[in-house]
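# Please find the sequence and the predicted model below.
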Amino acid sequence: MSDSIATTSRTTSRWLNDPGMRDYVSSVSLRRNDPDRNLLDELPAMVASVDAVRDRDAVDRLIQQERRTNKALDRWFDDRFISTYTLADLGRHGPGSLGRLLHDHMVALDLTLELLPQRQADPSWAPHSDLDYFTLRTGQTHDFDHLIGESGFDVIGELFPAGLRTGNMFAHVSPELAGALLTTHTFVTFPWMMRTILHYPAAWPALWDNFSHGHAVGTASACLFTVRWEDVLHLTPAEARRELGVRGFTGARDNRAASLVFGEGRLII
């Protein structure tokens, strides 16, 4: 039985056929957390495998098809707005604002603001396709999903943005495009669900609460993945939710206790 399960014969799934994806999914889904390994140590190899496996032309065709009927999305791709703010810019906003909250989080953890991480490898990099732009902008805006969800930046709090983005994408574009654009996002966070059930079941209720809360909010809300966050950095999370049409939010979560369970005593951020 085990030999048949572990077969490497070709299947109808391009993801299963790729050795890198098989190794990644099995590792991040089944392993325990290790104090000598960062939670995202496997991420660079996974992203490289996703880029190699997925059919970029097919994704671009789905985007073009959606743009023909979704005028708001069409304008967003045409604008191709890219963030250029600095850490100092964030710090100029008032206490409790999105800008200041992000500033204070980054300062507390001594984090570097990386709005164009692709240029570390290629200083001339620029988004050449709509998929490139979507990928860039998703990275630039991810922290704001945390902030409007008031879920914290610890690992269990990461499931609110995961649910939010999933629900919001399926609410505002075709299912086929949503699935294509959520591929990397899915490979990052969904395996943590299996790992939690297998090894840290005490953390499961908080994990699922965050994901399901985020999904409900994302499904009920206006399109959030196209927001120009620079226009609302001066607002508090509650003010931003009202301004942006965020609906279904039921309150902030303190996930530190569950994150300590998942981290085996370490608060993984």
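Thanks, I have it.
# From here on, just use CA atoms for contacts and neighbour counts.
OK.
# Give me the neighbour count for G251.
10 (other Cα atoms under 10 Å).
# Now for it: which residues touch it?
If you count contacts by Cα atoms under 8 Å, 6 or more residues apart in numbering, G251 has them with G149, E150.
# so which strand or helix has it?
Assigned by DSSP states H and E, G251 falls within no helix or strand.
# Let me see the contact set for F225.
F225 touches T138, T141, R165, N168, M169, counting by Cα under 8 Å, 6+ apart.
# distance of it from T236?
18 Å (Cα to Cα, to the nearest Å).
# My read is that Y133 contacts D79, right?
No: between Y133 and D79 there is no contact under Cα atoms under 8 Å: 10.4 Å.
# Who has more neighbours out of these two?
Between Y133 and D79, Y133 has the larger neighbour count (other Cα under 10 Å), namely 16 against 9.
# Ignoring the adjacent residues along the chain, who's closest to the more buried one?
Once flanking residues are discounted, Y133 sits nearest to P127: 5.1 Å by Cα to Cα, 6 or more residues apart in numbering.
# Report how many residues lie close to that neighbour.
P127 has 15 nearby residues by other Cα under 10 Å.
# which residues touch R22?
Per Cα under 8 Å, 6+ apart, neighbours of R22: W15, L16.
# Could you check which helix or strand contains it?
helix 19-30.
# Can you name the residues in contact with stretch 243-250?
Under Cα under 8 Å, 6+ apart, the answer for stretch 243-250 is G149, H213, A216, V217, G218, A220, S221, A222, L224, V227, R241.
# And the helices in the chain?
Under the criterion DSSP state H, the chain contains helices at 2-5, 19-30, 43-53, 56-69, 71-79, 87-91, 98-108, 130-149, 159-172, 175-181, 183-199, 204-220, 237-244, 256-262.
# Below is structure B, check it against A:
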Amino acid sequence: MNDNVPYFMRGLQEIPTESSRLVSSSKFLNHPVVREYVMQESLRRNGRDMPMTYALPRLFQALYEIRDEKRINEMLADQCKTKTELGDYFEERFISTYTREDLKAYAPDTAGGEYYHYLTANNFEIVLDPRIEMNPGWQPQTMLDYWDLRTGQTHDFDHLLGGAGFDFLGETTPLFMRIEGYFAYFDDPELAGELSTLLAIMALPTLMRTIIHYPSTWPAMSRHITNGMRVGRESDPWFLRKMEPILGMTKADARAYIGMKGVEEVDTTAASDVWSEGAQSAQLVQAEAAE
């Protein structure tokens, strides 16, 4: 043993390779898009020249490319054998079709009414799935296809009912709700991990970016993490429920109906403006101008 080697650096094994490019035992490290995303989103500042969501479509595609869809579908099918509600969920394959205009009929103090206000205040339309938008006849072919579809279709309700609001920092609560919810619900941690991979790669670099560049906003971020974890652990599997029946309910009644528990209302709008370097307030001004 070379005693001059620092203690923490001892034990390295050099592994020769004929490869002319980076190669490791991790498919995530090997993928250039995933590697670039984690590096960039961990270390960059929140510049106004780059929308917060700009890198996500390429990340989604990269992770879809490297995941083992056959294995995930097998694990989902295995869970359906012991979880009848999960089997019913995949058997029915319900797909939402409502539009922003459909939500206009709901009173302001209802889940549907509050969602409508958020959409119209920001001049957003509902995109229930990009694949359906491009091809109205598209249908999910596998259980994982359907899981991806419904995760996207119900995401805004994680914000609305999970107490997160719709500001930039508010994206954290839904991510941790889902991660903790999946690990609490599924008997197979491998499956929970597979379904949480995208969520983790979106969430965790953001936490580093917050601490190194915007430390004053960490307490606000931490509240979202804590809230999301608590809701995920304590709730029934709300992610299997339809959202249409709760549109006319108050948020409290809606949470009770879908089994969402432990929610704290977390308002981090002011902190989000600091974290986003003014993009939060600029977004609101732009929305008001569009009305």
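Sure, I can see it. Since the structure is predicted, the reported quantities are computational estimates derived from the model, not experimental observations.
# aligned partner of the residue nearest to Y133 of structure 1 in structure 2?
Structural alignment places P127 of structure 1 opposite P140 in structure 2 (criterion: TM-score structural alignment).
# what's the spacing between its match and F183 of structure 2?
From P140 of structure 2 to F183 of structure 2 the distance is 24 Å (Cα to Cα).
# Give the buried residues for stretch 134-144 of structure 2.
Neighbour counts over stretch 134-144 of structure 2 (16 or more other Cα atoms under 10 Å) mark M143, L144 as buried.
# I figured the residue nearest to Y133 of structure 1 hits R137, correct?
No: using Cα under 8 Å as the test, P127 of structure 1 is too far from R137 to be in contact (9.9 Å).
# Quick one: map R255 of structure 2 onto structure 1.
That one, R255 of structure 2, aligns with R241 by TM-score structural alignment.
# hmm, back to that, buried subset of the contacts of stretch 243-250 of structure 1?
Buried among these (16+ other Cα under 10 Å): G149, H213, A216, V217, G218, A220, S221, A222, L224, R241.
# out of the residues you listed, who's nearest H103 of structure 1?
For these, the closest approach to H103 of structure 1 (Cα to Cα) belongs to G149, at 16.8 Å.
# I figured that closest one hits D254, correct?
No: between G149 of structure 1 and D254 there is no contact under Cα under 8 Å: 11.2 Å.
# returning to what we had before: so who does the match of R255 of structure 2 touch?
Contacts of R241 of structure 1 (Cα under 8 Å, 6+ apart): I148, R247.
# Then A58 of structure 1?
No residues are in contact with A58 of structure 1 under the rule Cα under 8 Å, 6+ apart.
# residue in structure 2 matching it?
Match for A58 of structure 1 (TM-score structural alignment): R71.
# need the contact list for the equivalent of L101 of structure 1 over in structure 2.
Structural alignment (TM-score structural alignment) places L101 of structure 1 against E114 in structure 2. If a contact means Cα under 8 Å, 6+ apart, then E114 of structure 2 has P108 as its contacts.
# how far away is E114 of structure 2 from F183 of structure 2?
30 Å.
# my guess is D109 of structure 2 meets L247, correct?
No: if you go by Cα under 8 Å, D109 of structure 2 and L247 don't touch, sitting 10.3 Å apart.
# So which of these two has more stuff around it?
Counting neighbours by other Cα under 10 Å for D109 of structure 2 and for L247 shows that L247 has the greater number, 19 against 13.
# Not counting sequence-adjacent ones, nearest residue to the more buried one?
Leaving out its chain neighbours, L247 of structure 2 is closest to G112 (Cα to Cα, 6+ apart), at 4.1 Å.
# Verify the stated contact: the one you found with Y106.
Yes: under the criterion of Cα under 8 Å, G112 of structure 2 makes contact with Y106 at 5.6 Å.
# any residues in contact with both of these two?
L247, G248.
# Neighbour count for those two, which is higher?
G112 (28 against 17).
# Run through the residues that contact the more buried one.
L103, K104, Y106, I246, L247, G248, M249.
# Let's see which of those residues end up in strands.
Judged by DSSP state E, the contacts of G112 of structure 2 include no members of strands.
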